[in-house]
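[1] predicted coordinates and the sequence they were generated for:
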Amino acid sequence: MIERVVIKGSYLWEGYSSEIIPNGALVMEGEKIQIVAPFAEIPHSAYDTVLDFTGCTIMPGMIDSHTHHSMDPSLENYLERMKDTIPELTIRATIMMKKDLLSGVTTCRTLGDKDYLDIACREAVKNNLIPGPRSIVAGKGMRAATGHGFVGYPFKGKEEIIEAIKKNLGAGADFTKIYITGTLRRNGDLPSFLSYEEIAAAIQTSHEAGVKVASHCVGGIGLDWALELGLDTLEHAYHISDHQIENLGKSKTQPVLTPSPILNDKIVNHYPKHLIQGHYDEREEISSRIRSLIEAKIPFALGTDGMHGELFKEAEYSVELGASNLQALQALTINGAAVCNMENKTGSLIPGKDADIIAVEGNPVENIQSLRKVKLVIKEGRVMSDTSSSHKQERGLMFS
């Protein structure tokens, strides 16, 4: 018999509305959520066990919509360390994935790793070989032969890109990742390293196979082409213009914002030395551009770009740049689920969805820094982490 567990807190936020349920609770049975309501309205006959997180908010598990499993920005010159051997990258990835999970990330979207490492990680988690979030993965990212992309592989011409996409999908990739632009301006310019024809071929080939296309793209003519051609997710958008924001709002393209690689000194100071000053020089301009995109009320998702275990920082940065707490929370949950094509499975606490649940101390709708204090992580109905040893002893549960 599957145990029915009720999880209650001082508050419950279901993932959609600005309303928070005081003394809210949910019932999970196996992998699924069955009931969401004030605790007083749930009959005793509906559950067998109570997990009491008084003082906490029960909310959906968070989604890191842009990361790389084997990336570790705490390392000196960490982008160049993506050239380490596959065994080294694999060990690093397993450590990073556990770190993500314990921070409340139950789903992550990986924008490329070396040699299909991300696909192997996805399957290892799925088969309970290692702890980590569920993943949707891009496989090998595609960049121009002379273009930007520390994690990407170089390809030249649309035929090579088409063949690479087919190989990626054959290996088990869930979507396509391309690199259209760099990150910083080059003498004031933002060139597109991929041609119009190459971008068109990547999008058409992927869409014909039924998968989305994501692109590292910060602005310039490449962003104009991407919106025209139907890019699915726009990653970073650091130098997006007002006109491009207007066109983005009219399109079906979903923006994924990653503030930390620009605003977090811990990351910037570990870039290759020739890139550090440029990131500081463009910080103010990029902050202004992100603020303008947020002010346009275009729904966005958030990603760490490899700053594992610190997705909460992206929410805090987005609030500093003009987002409401609710917008930031939705970016980490239901908007992330939409980017991952998983909104019918996760991203909100709705009966019938997977039991991806976290408890955070306090109320994040009022104080976004509550996301720093994760007290419980449940992924697909399995308790992955409870930071209080007293909870474990009192409840006698088996923790994964």
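    Nice, thanks for sending it over.

[2] from here on, just use CA atoms for contacts and neighbour counts.
    OK.

[3] tell me the residue in the protein that is farthest from the middle.
    The C-alpha centroid of the chain is most remote from residue 45, which lies 37.4 Å away (Cα atoms, centre = their mean).

[4] where along the stretch 51-200 of the chain do the helices fall?
    86-102, 117-126, 157-171, 196-208 (DSSP state H, counting those that start in this stretch).

[5] A further structure is provided below for comparison with the first:
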Amino acid sequence: MQALTYLTADSMFDSINGVFVKNPWILIKGDRIEKVAFGTAAIPAGIPVIDMSGCTLLPGLIDAHNHLSLSPQLNNHPYLMFDPDPVLVMRAITNLTTDLMSGVTSSRCLGEKNFIDFYIKAAINQGSIAGPRLVVAGRGIKASHAHGFVGTPYDGVEAVRMAVRENLRRGADLTKLFVTGNTKSTGFLPYYISPAEISIAVQETHQAGKKVAVHCIGGDGLTHCLEQGVDVIEHAYFATDEQIEQLVALNRWVVLTPRIFFNDARWSTVSQQSVAEFQYNREEVVERHQKLIRSGVKFAVGTDASHGEFAEDIILLTKLGNTIESALQAATISAARVSEIDADTGSISAGKYADFVAVSGDLANDIEQLRSICFVMKGGQVCRHTAKGV
């Protein structure tokens, strides 16, 4: 017989409807939510109660753009991706623990070396290691002369076709391509994977019933991605007005990662030149993100591997023009939808996994309270429970 537990709090974020609701009580049965109700609960004697009075309850957070072994907290972190696979695995395990303790109960991983994300996903599912439940892409596909430290080079249509097929054969949930670079230093934005290579990746992936996501910041590369049927644009830092209109008209997803341009601590571990490159583009990135947010495009949010800092990415969305509710949806139900796991997570709903985060105080009126996570549950198991917020 599966164990029963009640969970209560002062308020709860309903991610489906984008509203906060007072006095929730939730019945958890095993690893799933059995019932959600509001008001005064008649809780039967003998059933344990986790009382989060003074707190706001959220669905478990979903990082919609992550890399498990990329470790920005370490010096020269992009080049550390060339370290041996066992070293990358150890870093990934450390990063996953950090992510889970920060409230990330699911994570969409967009490219790792040599399929280590598949092995780590299996280990988490088996209970061998702790971490968020994972959506994985396997090897990220890049051109040999292009951006993508976490990617693997493949050149030519047939090489890309075989790379996609190998990822799918090993169990990839989606395909990831690296089409453009990461920043803009001139008015020209180069792209490195040809339309024909993009097309074959889309064809092979769609034949398997799965989606294609592309690292693409803008320029002609973004236009080609839309023309060739790519499902999700990652970043879109410099999407033009016309491209944003196309994204909306085509009903495509965008995963936003704007904090990359505002996190000097991350790039100072590489060089001051790297910091300057991201600072140079800030004004345009703000303006483009505000345009994206106002456009009505479907979007989720991710950290791009700033492990343990997801709260900052969500808070930044509100500073770019999102409401608190919309920013939280981007990190919960919208992230679940773009990850194609919304049948199991992304909202506090009966039948879904018992994935929860609680923060001290009234989050509806102060998004800064998201830094005060005091409770994390994944699949009915308490991962973190502190009397006071961090």
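    Received the coordinates, thanks. No experiment lies behind these values; they were computed from the predicted model shown.

[6] TM-score of the superposition?
    After superposition, the two chains reach a TM-score (TM-score structural alignment, normalised by the length of the second structure) of 0.96; 388 aligned residues with a Cα RMSD of 1.5 Å.

[7] for residue 253 of the first structure, what are its contacts?
    Residue 253 of the first structure sits next to 227, 230-234 when contact means Cα atoms under 8 Å, 6 or more residues apart in numbering.

[8] so of those, which ones are in strands?
    Assigned to strands by DSSP state E, the following of the contacts of residue 253 of the first structure qualify: 233-234.

[9] next, name the residue at the spatial heart of the second structure.
    Central residue of the second structure (Cα atoms, centre = their mean): residue 64, at 1.7 Å.

[10] quick one: contacts for the nearest residue to that residue once chain neighbours are set aside?
    Using Cα to Cα, 6 or more residues apart in numbering and skipping the chain neighbours, the partner closest in space to residue 64 of the second structure is residue 302 (4.5 Å). Contact analysis of residue 302 of the second structure by Cα under 8 Å, 6+ apart lists 62-66, 255-257, 310, 313, 331.

[11] what's the answer for residue 314 of the second structure, then?
    301, 327-328, 331.

[12] recalculate using a threshold of 6 Å.
    Residues near residue 314 of the second structure by Cα atoms under 6 Å, 6 or more residues apart in numbering: residue 327.

[13] distance of it relative to residue 379 of the second structure?
    Distance check for residue 314 of the second structure against residue 379 of the second structure: by Cα to Cα, to the nearest Å, it reads 23 Å.

[14] again, but for residue 237 of the second structure
    As judged by Cα to Cα, residue 237 of the second structure and residue 379 of the second structure stand 34 Å apart.

[15] who's more crowded, the two?
    residue 237 (25 against 22; other Cα atoms under 10 Å).

[16] just checking, that one touches residue 217?
    Yes: under the criterion of Cα atoms under 6 Å, residue 237 of the second structure makes contact with residue 217 at 4.9 Å.

[17] if we can go back for a sec, which residues sit in contact with the residue farthest from the centre of the first structure?
    Counted by Cα under 6 Å, 6+ apart, residue 45 of the first structure has zero contacts.

[18] pull out the buried residues from the helix or strand hosting residue 292 of the second structure.
    Here residue 292 of the second structure, judged by DSSP states H and E, is contained in helix 282-295. Within helix 282-295 of the second structure, the residues scored as buried using 16 or more other Cα atoms under 10 Å are 282, 285-286, 288-293.

[19] average offset between it and the first structure?
    By mean Cα distance after the TM-score superposition for the first structure, the fitted helix 282-295 of the second structure averages 1.3 Å away from its aligned residues in the first structure.

[20] that helix packs against which elements?
    Using 3 or more Cα pairs under 6 Å, 6 or more residues apart in numbering; DSSP states H and E as the contact test, no helix or strand touches helix 282-295 of the second structure.

[21] how near is residue 300 of the first structure to residue 239 of the first structure?
    Applying Cα to Cα to residue 300 of the first structure and residue 239 of the first structure gives a distance of 16 Å.

[22] quick one: buried residues of stretch 4-23 of the first structure?
    By neighbour count on 16+ other Cα under 10 Å, the buried set for stretch 4-23 of the first structure is 4-16, 20-23.

[23] swap in stretch 316-331 of the second structure?
    Residues of stretch 316-331 of the second structure classed as buried by neighbour count (16+ other Cα under 10 Å): 316-318, 320-331.

[24] contact partners of that stretch?
    For stretch 316-331 of the second structure, contacts defined as Cα under 6 Å, 6+ apart pick out 15, 18, 61-62, 290, 300-301, 314.

[25] OK, contacts around residue 256 of the first structure?
    234-235, 300-302.

[26] out of those, which one sits closest to residue 74 of the first structure?
    Nearest to residue 74 of the first structure, judged by Cα to Cα, of those is residue 302 at 19.9 Å.

[27] next up, the contacts around that closest one.
    Here residue 302 of the first structure is in contact with 65, 256-258, 331-332 (Cα under 6 Å, 6+ apart).

[28] for residue 120 of the second structure, see how far away the counterpart of residue 127 of the first structure in the second structure is.
    Alignment note (TM-score structural alignment): residue 127 of the first structure maps to residue 126 of the second structure. Separation of residue 126 of the second structure from residue 120 of the second structure (Cα to Cα) stands at 10 Å.

[29] looking at those two, which is more packed in?
    Ranked by neighbour count (other Cα under 10 Å), residue 126 of the second structure and residue 120 place residue 120 first, with 23 against 10.

[30] just to revisit the earlier point, inside strands: which ones of the contacts of residue 302 of the second structure?
    Those of those lying in strands (DSSP E): 62-66, 255-256.

[31] cool, thanks, signing off.
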